[in-house]
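J.: Show me the folded form of this:
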Amino acid sequence: MKRFLPFAVAAVCALPAFSQNAGVLQADSVKQQISKHIYGHFAEHLGRCVYDGFYVGEKNTTIPHVNGVRKDVIDALKKLKVPNLRWPGGCFADTYHWKDGIGPKESRPSIVNTWWGGVTEDNSFGTHDFLNMCQLLGAEPYLAGNIGSGTVQELIDWVQYVNFNGKSPMSDLRKQNGQDKPWNVKFWGVGNEAWGCGGNMRPEYYADLYRKYATFMTGWGDAQVFRIASGANGDDYNWTETLMKQIPLNMVNGVALHHYSVINWGKKGSATNFDDSMYFKTMQQAIFMDSLVARHSRIMDKYDPRKRVALVVDEWGGWYDVEPGTNPGFLYQQNTMRDAMIAGVTLNIFNNHSDRVRMANLAQTINVLQAVILTEKEKMLLTPTYHVMEMYNVHQDAKLLPLKIQSAAYEWKGQKLPAVSGSASKDSTGITHMSLVNIHPTQAQDITIDVQGGNYKNITGRVLASKSLQDYNSFDNPNKIKPAVFRDAVLRNGKLQVKLPPFSVVVLEMK
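T.: The predicted structure follows:
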């Protein structure tokens, strides 16, 4: 196994660095909690995410598993501290009828996944399989309800089935299928992308439909149902305005938002073979998340100044053309250092907007889009995005610390982006963590941060970096990119000086 990463980090640190970066950390000014649910994930019945990703079945496999779920996947996601997992879609959710996926597996009807590849599925992975898997992972389930092709009765039956501890037709059916106690599922999506694959609805129509469904989704079990409305597509601010205006605050707990870092929806470009122009445009789209969150939040503030309703960014990530030779409906793509940049920048944005953004879901967990895990038969690898999510999990449920950064520019043909972004938090033990990202593809960045109100004696760090932006982990070299010890941070006289390698993610710990 090659051991070039520490050398690569040292080499890039030696490159010329800009000194135009400065920051201020208010270490004694704790703000709101950064909800752990910002670090959620997404598992849709799409390509090889569920079948052949999470689930290999209980028969005819030599891959170690627990009730059909890959053991190596369980171990990796537990280390990631996945707080919640969204299922069964996505677009698939509004064609999924949950009763097809319960009862004896040999008796379950097959379905055709008309959205993703036209493949036939046998429904062997259903409600029990998913909810029991969430228990194995220590993750809260987030169920996406079908309002596109389903009915109100179908959805409230599902709520009753998984949440009711008393005697009822649905709880009796659950017990008949082998689950005595309810799972008490809290998070529920009321449809998905109602403006598109969920029904091509107008916001006014969806708002009324939401009110109808939400009315009947309460009163089952001990879990207080957290109802999430199907939200806007990117910068469709009218959608958010209409929902906030027409849905009473006591009927909604979250409003969704979807945004992907896509260069061009017609020709998205290769996941691995991209040039400087494509990289810059991808990072433009990733950083645009900050404007989206800020503007949707301002609209929500008009109707909900107390911020009772969460902004739930339950689909985000990079989206490229599929890998050559793979099914175009399976959305399988590799994961490079460019994706690590998307992840680092986006999570900093969510942390800094955690007063309103209180839940998010990276799309998707395994073998689809910006995955954290890729599998190939018995092999499994962790992507650069996985490592960023693992490095950042120190922020989960910690208190946000104000971190203001004045960044040098990353320029491309007259256009500019901030090269450096960051966020900081203090955990329950008093330890401060700071995550910094340098997206510049060729230049290291020096930054001096004025630490106000902190009396830190010790600083350590980890870095994710590589030789090329196009580098990725492969099944032949699964550890090409992984976190390394970071030593280019010094704290003297209240000044934190950090040298960030090009296209790198750094997480510092200060005590």
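J.: from here on, contacts and neighbour counts on C-alpha atoms
T.: Will do.
J.: so who does the spatially closest residue to residue 503 that is not a sequence neighbour touch?
T.: Counting by Cα to Cα, 6 or more residues apart in numbering, residue 439 is the residue found nearest to residue 503 once chain neighbours are left out, at 4.5 Å. Counting by Cα atoms under 8 Å, 6 or more residues apart in numbering, residue 439 touches 283, 341, 410, 419, 420, 502, 503, 504.
J.: Mind checking which of those land in helices?
T.: 283, 341 (DSSP state H).
J.: quick one: which of the contacts of residue 439 sit in strands?
T.: Mapping these onto strands (DSSP state E) picks out 410, 420, 504.
J.: Could you tell me how far the second one is located from residue 462?
T.: By that I understand residue 420. Residue 420 sits 17 Å away from residue 462, going by Cα to Cα, to the nearest Å.
J.: same question, the first one
T.: As defined by Cα to Cα, residue 410 lies at a distance of 23 Å from residue 462.
J.: can you give me the helices for the stretch 51-200 of the chain?
T.: Ranges of helices within the stretch 51-200 of the chain are 71-80, 127-137, 152-163, 169-176, based on DSSP state H, counting those that start in this stretch.
J.: Closest to the centroid, which residue in the chain?
T.: residue 362 (2.1 Å; Cα atoms, centre = their mean).
J.: wait, what's in contact with that residue?
T.: By Cα under 8 Å, 6+ apart, the residues touching residue 362 are 39, 40, 41, 42, 314, 315, 316, 317, 370.
J.: Which one of those residues sits in the busiest neighbourhood?
T.: Highest neighbour count within the contacts of residue 362: residue 370, with 32 neighbours (other Cα atoms under 10 Å).
J.: Next, the structure of the following sequence, for comparison with the previous one:
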Amino acid sequence: MKTLRFYSLTALMLFSSFGISLAQSSRSTIQIGNIEDAPTISKHIYGHFAEHLGRCIYEGFYVGDNSMIPNTEGVRNDIIDALKELQIPNLRWPGGCFADTYHWKDGIGPQENRPTIVNTWWGGVTEDNSFGTHNFLNLCEVLETEPYLSGNVGSGTVQELADWVQYTNFKGKSPMSDLRRENGRDEPWTVKYWGIGNEAWGCGGNMRPEYYADIYKKYVTFMSDADVEGGLYKIASGASNDDYNWTEVLMKNIPKNMLQGVALHHYSVIDWSAKGSDVDFTEDLYFKTMKESWLMEELIVKHTAIMDKYDKEKKVDLIVDEWGGWYEVAEGTNPGFLYQQNTMRDAMIAGMNLNIFNNHADRVKMANLAQTVNVLQAVILTDKEKMILTPTYHVMNMFKVHQDAKLIPLSFESPEYTFNGESLPAVNASASMDDAGRMHLSIVNIDAHKENIVTIDLNTLGIKKITGRILMSDKLQDHNTFDNPNKIEPKEYKDFTFKKGVLEIELPAFSVIVLEGSK
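T.: Below is the predicted model:
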């Protein structure tokens, strides 16, 4: 049996899709690779996404200055506290599809003077622009997180985006910096991360990649790098799923000095015409969702191979700025608001994808879970004054130990999760070493029924002590509710043995475990 490097699972997936058994036992051994040449796991892999969609901004983040809910400049304090605990490194705004209909000047100045628009993408509701550039960038300062602004390329102009850059970043005297000061902000925010449109192949304009590549070059030509140390970090609207031609055209046609990142979007959706319930799902739907989630590995491998052809020095990063589970909306809610509950299935998606991103840290430098509050695979749900943290929140909180830590390469033979004649790798993992010399190992067992056992020899790392936390529940469909907000939360994990530097870990069915090793 061939041992596979864990961060190159494409071959394993191809064999598994044909039902070929790659592991006959529920036991497997993880080997540690060479850490010397391993990349650093960028903290920005743990980014988030907040779109003007449904109840993400309004009734989610933003309740207004006059709300009885405790807030800071209209943003809920409990959400601020929860996101600070997560140590979110960046936050993407205002979209999504909404970004290419958003005109930033509508959201500045006195609120009573701001025009309204109709959010034609999400529910046809009226957007009053009460949450705008100042609100968002001030929130990012409070959260101590980097803002990632998505520019309007679809319905906007080159001048409009160039003005936004100047408004947010220019220290001197200019029409836009003067306007910023008139609106109460003297010093610029210095926004580094900019998306040049969103999903240009679809809701961002239904463009051909060749056309978008030219449009991209035109827009970034007029975006000033002068006011940000190291220049702006410009992200091209990248491919949907397996559109490898899109990545090929962008990498071939855009000069590398104009391009810092190429985006990729992939959701764990079993069927766009019949996505299945958010909570009342069968094991068949669960398995299919896991299969779609595992596809992220293959997508990254293949898109990265194309990028390597044109960028052998890896100067351009892969940015997975939309990912997560997508189901039918929760029963009785607005179909255009994309509100769904968050179960143990979502915890599996979160852990699996974060492990994949970590293991591809040489090229994946940023990712953004969709979305932060009340939309899709949210980490936070609200109902008036109530707020709950989802299983996905807890996974992100457990995994934050990997931020800016050095990847520890792993290789092992995963046991299989088999259902209806198809098989997937049951176990996925990633590991890192932080600046304090602590090892962190994150392991996910997606098998709906079977416990799996893994062994890892930690002697080469000099580890002497192990502690751990686990996220698990009785049923895959379990979730936190406003009546029972703590049904699923991390617990101390002790079901391991550690003798003579060898760690043996018992992985319960559909569980997420993070272990810390100290010297």
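J.: Need the TM-score between these chains.
T.: Here the TM-score for the pair of chains, by TM-score structural alignment, normalised by the length of the first structure, is 0.95; 494 aligned residues with a Cα RMSD of 1.1 Å.
J.: returning to what we had before: distance check, the residue nearest to residue 503 of the first structure against residue 219 of the first structure.
T.: For residue 439 of the first structure, the distance to residue 219 of the first structure equals 48 Å [Cα to Cα].
J.: in the first structure, what residues pair with stretch 89-103 of the second structure?
T.: The aligned range for stretch 89-103 of the second structure in the first structure is 83-97, by TM-score structural alignment.
J.: returning to what we had before: PyMOL command for the buried members of the contacts of residue 439 of the first structure?
T.: This is how PyMOL selects the buried members of those, with burial counted by 16 or more other Cα atoms under 10 Å:
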select buried, resi 283+341+410+419+420+502+503+504
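J.: would you list the contacts of residue 439 of the first structure in a markdown table and tack on distance to residue 264 of the first structure?
T.: Below are the contacts of residue 439 of the first structure laid out as a markdown table (distance: Cα to Cα, whole Å):
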| residue | distance to residue 264 of the first structure |
| --- | --- |
| 283 | 13 |
| 341 | 19 |
| 410 | 21 |
| 419 | 23 |
| 420 | 25 |
| 502 | 25 |
| 503 | 23 |
| 504 | 25 |
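J.: Tell me the one of the contacts of residue 439 of the first structure nearest residue 492 of the first structure?
T.: residue 420 (21.3 Å; Cα to Cα).
J.: what does the closest one align to in the second structure?
T.: So residue 420 of the first structure corresponds to residue 427, using TM-score structural alignment.
J.: ok, the closest residue to that match other than its chain neighbours - how many residues close by?
T.: Nearest residue to residue 427 of the second structure, sequence neighbours excluded (Cα to Cα, 6+ apart): residue 445, at 4.6 Å. The number of residues packed near residue 445 of the second structure is 30, by other Cα under 10 Å.
J.: Distance check, residue 445 of the second structure against residue 294 of the second structure.
T.: Distance of residue 445 of the second structure to residue 294 of the second structure, computed by Cα to Cα: 13 Å.
J.: do the same with residue 485 of the second structure
T.: Counting by Cα to Cα, the gap from residue 485 of the second structure to residue 294 of the second structure is 29 Å.
J.: Of the two, which one has the most company?
T.: Taking neighbours as other Cα under 10 Å, residue 485 of the second structure and residue 294 compare with residue 294 leading, 22 against 15.
J.: and the more buried one, what pairs with it in the first structure?
T.: Using TM-score structural alignment, residue 294 of the second structure pairs with residue 287 in the first structure.
J.: for residue 353 of the second structure, same thing?
T.: Matched by TM-score structural alignment, residue 353 of the second structure corresponds to residue 346 in the first structure.
J.: Just confirm that match is within a helix.
T.: Yes. Checked against DSSP: H, G, I helix; E, B strand; the rest coil, residue 346 of the first structure lies within a helix.
J.: Now do the contacts for it.
T.: Residue 346 of the first structure neighbours (Cα under 8 Å, 6+ apart): 286, 287, 289, 290.
J.: burial of the third one, as a residue count?
T.: I take that to be residue 289 of the first structure. 23.
J.: Look up the average distance of the helix or strand hosting it to its aligned counterpart in the second structure.
T.: Counting by DSSP states H and E, the element that carries residue 289 of the first structure is helix 276-303. After superposition onto the second structure, helix 276-303 of the first structure sits on average 0.4 Å from its aligned residues (mean Cα distance after the TM-score superposition for the first structure).
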